[in-house]
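Undergrad: sequence and predicted structure below; questions after.
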Amino acid sequence: MNFNFDIFLEKQKEKNYFKNLISKLEKIGYENIFPKKEEIFFAYQNFDFNNLKIIIIGQDPYPTKGVANGLAFSTSRTNLKTPASLKNIFKEIKNSYPKSQFLTNDLSYWKNQGVLLINNILTVEESLPLAHKNMGWENFTYEFLKKITKTTKNIIFLVMGNYALNVLKKIDLNNHFVYIVSHPSPLSCNKNFLGSDVFKKINNKLRELNKKEIDWNTK
C-alpha cells in the first residue's frame, strides 16, 4: 500500500483547520489534555499499513488522567482498572470466544496484527467527554479515511457508536466492508453491541478474504 502516515501528517499540518486545532490545544495546555502529547497519534505511528486489516472507530479518548494511551478503547499498560467500555468489549469477545484471556487493557497486540484503533476525536480533557468536539479532529479523521479508502480496498470497518459513524457519511465505502454497532459504553451497549457476535463476524470475513484472523486476546 502506498501510504505513509508521516507524510500525510505533514500535509495536514499545512492546512488551516489543523493550524487552528493546534492553536486551540496549545491555549488549553497539553498538560490538561489526554492522552499525553507524545501519544496523541500513537494509533497511527509505527503502524504497518501494508498489513492493515481492520479500522475500529470510536468517539474520543477516556477523560481520566493516566488512562488513554492513543489507541481507541485501550489504556496504558500500567492502568489496571478496566474502563466500562473496554469491559463490554471483552465481554462481547468472550461471548464468541469463551477461552479468551485479557492479560492487559493495552490493545497494542491488536495493533500489531493489523487493527487500527482510532477515535474520531483524538484528544479530551479531564471529566469532559467530547470537550474537543468540532475543534478540527473530525476533519483530520475524515481526511485520513478519505485517503486510506482510496489507497487500498477490502478494509473491514468496525464503527462503534453514532459519533464514529458520522465521519464515514461522506466516505466511499464501496470497496470495503462495514460493521456498525452501538457504542460499548454501559449507556448504549445493549442496543446492538452485546450479542452482536461482531468480532467473530470480522474474523469470518477475514477468512473469506484469505487473510489471517485476529487473535482478540490481549497480552
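TA: Yep, it's here.

Undergrad: C-alpha from now on. contacts and neighbour counts both.
TA: Will do.

Undergrad: mind listing the strands for this structure?
TA: 33-34, 54-58, 115-119, 124-125, 156-160, 177-181 (DSSP state E).

Undergrad: how about those strands in TSV, adding mean neighbour count and distance to residue 25?
TA: Shown next, in TSV, are these (neighbours: other C-alpha atoms under 10 Å; distance: least, C-alpha to C-alpha, whole Å):
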stretch	mean neighbour count	distance to residue 25
strand 33-34	23	8
strand 54-58	23	21
strand 115-119	24	17
strand 124-125	22	10
strand 156-160	22	26
strand 177-181	17	31
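
Undergrad: okay if I get the ones you listed as JSON lines plus distance to residue 75?
TA: Below are those laid out as JSON lines (distance: least, C-alpha to C-alpha, whole Å):
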{"stretch": "strand 33-34", "distance to residue 75": "11"}
{"stretch": "strand 54-58", "distance to residue 75": "14"}
{"stretch": "strand 115-119", "distance to residue 75": "12"}
{"stretch": "strand 124-125", "distance to residue 75": "14"}
{"stretch": "strand 156-160", "distance to residue 75": "17"}
{"stretch": "strand 177-181", "distance to residue 75": "21"}
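
Undergrad: this is the comparison structure:
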Amino acid sequence: MIPEAWVHLPFFSRDWPRIATALAAETAPVYPPRERLFAALEAAAPDAVRVVILGQDPYHTPGKADGLAFSIPDGFPGRLDSLGNIFKELQADLGVARARTQLNDWAAQGVLLLNTALSVPEARPKGHDRLGWDRLVGEVLGALDATPRAFLLWGGPAQKLAARYLSNPDHLRIETAHPSPLSAYRGFFGSRPFSRVNAWLEARGEAPIVWAG
C-alpha cells in the first residue's frame, strides 16, 4: 500500500502507523477507500512529476473520491462540484471541453494530483485536517523542491504548505482560490492555469500537458 517510490520519506515510519490506527478507529466511512489513499503518489514517482496540483481534502460523498485530487470515477451520477468548475476554467482557458471525470491520464503525464489531507470522513469536510497528513505533503513538496516544477496551489491550505516547503525560485507557482463552488468566483475563474503551465513547460523544452480527455 505504501508507494515504493516514496517509501523513503520519514512520514511512513514516523507518522503513518499512528494515522492508520486513527483511520481504523474512525466510526464514519472514510474516503477515498483505504486501498486508494496513496493513489496520487503511486501514480507519479518523484522523478516523473512535472506539475503538482495541490488541493484541500478529498470529496466526502460516497463513491466520489478516487485518491487523485479532484478526480472522480467515470460514471459517477452526482454533482461534479470542484471538478465541474475545473472543467469550466479548462474550457475558458484552452477551449477544451472535457467530459471524462477520471484524471488518471493527467497523472500519467507527470501531474501529481495531491490534497493537503489524504482522507476525509463521510459528510465531514476537513474532518481529517489535523490527523497529520500535512507532514506527508510537506515532505513530498520538500522532495520535489530541488528541480523546477509547475505548482498549481488551489486554496489557502495548499498555499500555506507551499510557503513552508518550497524555496526554489525557478518553480512556476500559480496561487488561486480553490475551485470549490464556495470559492471559485474569488479568483480561480479567469486564472488560466492550464495554458500558463503549458507555456512554462514548452519554454523549458518540455512537452505540454494534454488536458483534454
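TA: Sure, I can see it. This structure is a prediction, so every number in the text was calculated from the model and none was measured.

Undergrad: still on that earlier bit, closest to residue 214 of structure 1 out of the strands of structure 1?
TA: strand 115-119 (8.3 Å; C-alpha to C-alpha).

Undergrad: tell me the counterpart residues of the closest one in structure 2, please.
TA: Matched against structure 2 by TM-score structural alignment, strand 115-119 of structure 1 falls on residues 111-115.

Undergrad: what lies in contact with that stretch?
TA: 40-41, 43-44, 49-58, 68-70, 107, 137, 158 (C-alpha atoms under 8 Å, 6 or more residues apart in numbering).

Undergrad: likewise for stretch 80-89 of structure 2?
TA: Looking at stretch 80-89 of structure 2 with C-alpha under 8 Å, 6+ apart, the contacting residues turn out to be 70-72, 97-98, 101, 179-181, 184, 189-190, 192.

Undergrad: and the helices in structure 1?
TA: 5-13, 16-28, 84-96, 108-111, 137-151, 162-166, 189-192, 198-208 (DSSP state H).

Undergrad: what about the fourth one, how far off from structure 2?
TA: Read it as helix 108-111 of structure 1. Helix 108-111 of structure 1 differs from its equivalent in structure 2 by a mean of 0.6 Å after superposition (mean C-alpha distance after the TM-score superposition for structure 1).

Undergrad: now for that helix, which elements pack on it?
TA: Applying 3 or more C-alpha pairs under 8 Å, 6 or more residues apart in numbering; DSSP states H and E, we find helix 108-111 of structure 1 packed against no helix or strand.

Undergrad: how distant is it from the center of its chain?
TA: 11 Å (C-alpha atoms, centre = their mean, to the nearest Å).

Undergrad: again with the third one
TA: Here the centre of mass of C-alpha atoms in helix 84-96 of structure 1, compared against the chain's by C-alpha atoms, centre = their mean, lies 16 Å away.

Undergrad: please apply the same query to the first one.
TA: The chain centroid and the centroid of helix 5-13 of structure 1 are separated by 19 Å, computed with C-alpha atoms, centre = their mean.

Undergrad: and what of the last one?
TA: Relative to the chain's own centre, helix 198-208 of structure 1 is displaced by 18 Å; criterion: C-alpha atoms, centre = their mean.

Undergrad: that helix aligns to what range in structure 2?
TA: Using TM-score structural alignment, the match for helix 198-208 of structure 1 in structure 2 runs over residues 193-203.

Undergrad: the residue mapped onto residue 104 of structure 1 from structure 2 - how many residues pack around it?
TA: Matched by TM-score structural alignment, residue 104 of structure 1 corresponds to residue 100 in structure 2. By the criterion of other C-alpha atoms under 10 Å, residue 100 of structure 2 has 15 neighbours.

Undergrad: got the contact list for stretch 53-66 of structure 1?
TA: 34-35, 68, 70, 72-73, 76, 79, 114-130, 154-161, 163-164, 183, 206.

Undergrad: in structure 2, point out the residues matching it.
TA: By TM-score structural alignment, stretch 53-66 of structure 1 lines up with residues 50-63 in structure 2.

Undergrad: coming back round to it: nearest to residue 7 of structure 1, out of the strands of structure 1?
TA: strand 115-119 (17.8 Å).

Undergrad: show me what contacts residue 31 of structure 1?
TA: Residue 31 of structure 1 touches nothing, counting by C-alpha under 8 Å, 6+ apart.

Undergrad: measure stretch 67-78 of structure 1 end to end?
TA: 9 Å (C-alpha to C-alpha, to the nearest Å).

Undergrad: now swap in stretch 113-130 of structure 2 and tell me
TA: Stretch 113-130 of structure 2 end-to-end distance (C-alpha to C-alpha) = 20 Å.
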